[in-house]
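**Q** give me coordinates for this.
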Amino acid sequence: MREKVCLITGATSGIGLESARGLAGQGATVVLAGRDPGRGEAALAEIRRTVPDAKLDLMLADLTSLASVRKLAEDFQRKYSRLDVLLNNAGLIIDRRKVTPDGFEATFATNHLAHFLLTHQLLELLKASGASRVVNVSSEAHRMGSLGFLDDPQAERGGYSGMRVYGNSKLANILFTRGLKRRLEGTKVTTNSLHPGVVRTGFGLNSEGILKYLVKLSSPFMLTVEGGARTSVYLASSPEVEGVSGRYFIKSKVARESRAAQDDAATEKLWQKSAELTGVGS
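**A** Purely as a prediction, here's the structure:
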């Protein structure tokens, strides 16, 4: 990965931090995107503790704000002339409905819309960088999702369920990957999605209800963050997946998505709706 540049969202903790460490250890220049400067600097120091010669950078962005996502893309392109790996890693799960400054349901906005917009804003740079890769962190929780969310992406009807909305957002990650793969045909850019495993991080502990306690109870049976980052690093760097695109991976192996995640009409419907909500071309 020497001479290659990687951008990772949600990189200041959890599997994002471990993915950054893994890619830095292979010689890549790794740009960590996070919203808290203190946690960001701590993440840089933590990686340098184990990878002393790591080439790292920190860029601040709040993925609940589309304006902040656009600024991240602008800041990155102002500083870097290439992008070899975009790892859309950041994720959110909450148990009470919250709305972003743009008026979107927070889980859908953070887990899908922010990454849709960021990828769109950086797509020309990815194409210009040759055999670059877009890696989207999804989850087996996508199997809890339903294509009905396409008619209610803001989760305004039928009562709010944090797990259901999270599952819908992870389903969106895979549909987005499929839609992006089609639009990348004829280029050297590939895109794949993955399930990292059930990982022992701080994920879900910001919830206020039963979800927080379920996470704590199941923690002893979860993967380490190092194990959780393994498939992300594999898809970002391994020559074994060069040219592979539009697939879903578990434990660094191709896996079958849910039937809903293979729906072509839903893929296009989500793309058009996302383009409309983020104000980009279709």
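
**Q** drop to CA atoms for contacts and neighbour counts, all remaining ones
**A** Will do.

**Q** where along the stretch 1-150 of the chain do the helices fall?
**A** 14-25, 37-50, 66-79, 106-108, 114-128 (DSSP state H, counting those that start in this stretch).

**Q** minimum distance to Ser146: which of the ones you listed has it?
**A** Of all those, it is helix 106-108 that lies closest to Ser146, at 13.5 Å by CA to CA.

**Q** about what we covered before: just say which of the helices of the stretch 1-150 of the chain is most tucked in.
**A** Mean neighbour count (mean count of other CA atoms under 10 Å) peaks for helix 106-108 among the helices of the stretch 1-150 of the chain, with a mean of 27.

**Q** sequence B follows; please return its structure for comparison with A:
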Amino acid sequence: MPVSSFKRTILITGSTDGIGKQTATDLAAHPDNRVIIHGRSEEKCETTRDQIVKETGNPTNVDYIAADLSVMKEVAHFADKVKSRFPELNVLLCNAGVLNPRRAETVDGLEMTFQVNHLSHFVISRQLRPLLQQNSPSRIIFVSSICYDWYPLDFSDLQATNYGDAYLQYSRSKLMNHMTAFRLAREKSDGVTVNVLEPGVCETKLLKRGGYSGGPVKDGSVAPVHLVMSEEVKNITGGYFNNRGKRITSLSADSTDAKQQDRLWTMSEEICSKFGITF
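**A** Below is the predicted model:
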């Protein structure tokens, strides 16, 4: 296991704005945390890093990695870049997400919300799990939403050709996050816990794109910070936590359905294989 002067090395996808950035800032305020921010461009990542360092006064514990999760070629190489640069990684916070008022496709021909919110994190969490296992005890945390149970999955239309309103596919992508997390948690015990949280309704750019308003972004980092740092949850896996970091015991039947989890898992692997991504 790599030797590190930090207690935690934490990668947060989608952390140049909104809840991800706030969470990165709050975690970087603790000098025993090494925080790796992620964004689509080097420039935005550098700017965010400088802002966080200025706010926390800790110049040595914030780094970054850039990758566009809407490009499968970049997703495919993301884990290798992380392994090379940050071999001490022991926390993965899957936070990046989009909410589009209208259907849009990526350069890969996949529906944008499906690819960024679900498929990219499916790949990243699968490919980084061996490293996390090596550095155990480790944690994988998915950021979901209170709307995750608004719509059931349509397995005949994961690409949302019938897009409907903006929240239909967004909600389904968050249900996919739940299913992926719980399916990962069903794997044999390997020193890696996998949990899901909902950060609350916060005034982010994403929320505004969906036509809603919410509370301060600062409130949205409470649950992520808790799930990353708290000793109370170190032995919990397959759990769902609310915006205050309290475990929710009432879960949607779809999210906990092992057959649906396995079906999504297999279909996601099949799509990944078309881009040369195997596990």
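
**Q** superposed, what's their TM-score?
**A** Between these two chains, after superposing, the TM-score reads 0.91 (TM-score structural alignment, normalised by the length of structure 2); 268 aligned residues with a CA RMSD of 1.6 Å.

**Q** using a markdown table, please lay out the helices of the stretch 1-150 of structure 1 together with distance to Ile93 of structure 1.
**A** As requested, the helices of the stretch 1-150 of structure 1 are exported to a markdown table (distance: least, CA to CA, whole Å):
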| stretch | distance to Ile93 of structure 1 |
| --- | --- |
| helix 14-25 | 14 |
| helix 37-50 | 19 |
| helix 66-79 | 18 |
| helix 106-108 | 6 |
| helix 114-128 | 15 |
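
**Q** how about Leu125 of structure 1, what's its match in structure 2?
**A** Using TM-score structural alignment, the partner of Leu125 of structure 1 in structure 2 is Leu131.

**Q** oh sorry, the question was meant for Ala28 of structure 1
**A** Using TM-score structural alignment, the partner of Ala28 of structure 1 in structure 2 is Asn33.

**Q** likewise for Ser238 of structure 1?
**A** Under TM-score structural alignment, Ser238 of structure 1 pairs with Ser230 in structure 2.

**Q** ok, Phe104 of structure 1 next?
**A** By TM-score structural alignment, Phe104 of structure 1 lines up with Leu110.

**Q** so what's that match closest to, chain neighbours aside?
**A** Gln159 (6.6 Å; CA to CA, 6 or more residues apart in numbering).

**Q** neighbours of Val30 of structure 1, how many?
**A** 25 (other CA atoms under 10 Å).

**Q** I figured it hits Thr9, correct?
**A** No. With contact defined as CA atoms under 8 Å, Val30 of structure 1 and Thr9 do not form a contacting pair (10.8 Å).

**Q** before we move on, back to that, can you name the residues that contact the match of Leu125 of structure 1?
**A** Lys83, Pro87, Leu89, Asn90 (CA atoms under 8 Å, 6 or more residues apart in numbering).

**Q** just the buried residues of the residues you listed.
**A** Lys83, Pro87, Leu89, Asn90 (16 or more other CA atoms under 10 Å).

**Q** remind me, longest helix of structure 1?
**A** helix 162-183 (DSSP state H).

**Q** for that one, packing partners?
**A** In terms of contacts (3 or more CA pairs under 8 Å, 6 or more residues apart in numbering; DSSP states H and E), helix 162-183 of structure 1 is packed against helix 106-108, strand 133-137, strand 190-195, helix 264-278.

**Q** would you list the ones you listed in CSV and tack on distance to Leu214 of structure 1?
**A** Shown next, in CSV, are these (distance: least, CA to CA, whole Å):
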stretch, distance to Leu214 of structure 1
helix 106-108, 19
strand 133-137, 22
strand 190-195, 20
helix 264-278, 31
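
**Q** for Gly246 of structure 1, find the nearest of the ones you listed.
**A** Between these, strand 190-195 lies closest to Gly246 of structure 1; by CA to CA that is 5.1 Å.

**Q** roughly how far apart are the equivalent of Tyr166 of structure 1 over in structure 2 and Ala160 of structure 2?
**A** By TM-score structural alignment, Tyr166 of structure 1 lines up with Tyr170 in structure 2. As defined by CA to CA, to the nearest Å, Tyr170 of structure 2 lies at a distance of 10 Å from Ala160 of structure 2.

**Q** repeat that for Arg49 of structure 2.
**A** Taking CA to CA, one finds Arg49 of structure 2 at 35 Å from Ala160 of structure 2.

**Q** try Lys174 of structure 2
**A** For Lys174 of structure 2, the distance to Ala160 of structure 2 (CA to CA) stands at 14 Å.

**Q** these two: who's more crowded?
**A** Lys174 (28 against 20).

**Q** which one of the helices of the stretch 1-150 of structure 1 lies closest to Thr201 of structure 1?
**A** helix 14-25 (5.3 Å).

**Q** and that closest one with helix 37-50, angle?
**A** Interaxial angle, helix 14-25 of structure 1 versus helix 37-50 (axes from the mean of the first three to the mean of the last three CA atoms, to 10 degrees): 50 degrees.

**Q** report the central residue of structure 2.
**A** Cys94 (1.2 Å; CA atoms, centre = their mean).

**Q** what's the matching residue for that residue over in structure 1?
**A** The alignment partner of Cys94 of structure 2 in structure 1, by TM-score structural alignment, is Asn88.

**Q** surely its match meets Thr9?
**A** Yes. The pair Asn88 of structure 1 / Thr9 is scored as a contact, 5.5 Å apart, by CA under 8 Å.

**Q** any idea how far stretch 125-143 of structure 1 is from the chain center?
**A** Mean-position distance between stretch 125-143 of structure 1 and its chain equals 8 Å (CA atoms, centre = their mean, to the nearest Å).

**Q** with stretch 193-204 of structure 2 instead?
**A** For stretch 193-204 of structure 2, the distance to the chain centre is 10 Å (CA atoms, centre = their mean).

**Q** onto which residues of structure 1 does it map?
**A** So stretch 193-204 of structure 2 sits over residues 190-201 in structure 1, by TM-score structural alignment.

**Q** hmm, back to that, list the contacts of the residue nearest to the match of Ala28 of structure 1 when sequence neighbours are not counted.
**A** Closest residue in space to Asn33 of structure 2, ignoring its immediate chain neighbours: Arg8 at 4.9 Å, by CA to CA, 6+ apart. Taking CA under 8 Å, 6+ apart, we find Arg8 of structure 2 in contact with Asp32, Asn33, Arg34, Leu89, Asn90, Val91.

**Q** again, but for Phe76 of structure 1
**A** Going by CA under 8 Å, 6+ apart, Phe76 of structure 1 touches Met59.

**Q** and it, what's its match in structure 2?
**A** By TM-score structural alignment, Phe76 of structure 1 lines up with Val82.

**Q** also Pro37 of structure 1?
**A** Aligned partner of Pro37 of structure 1 by TM-score structural alignment: Glu42.
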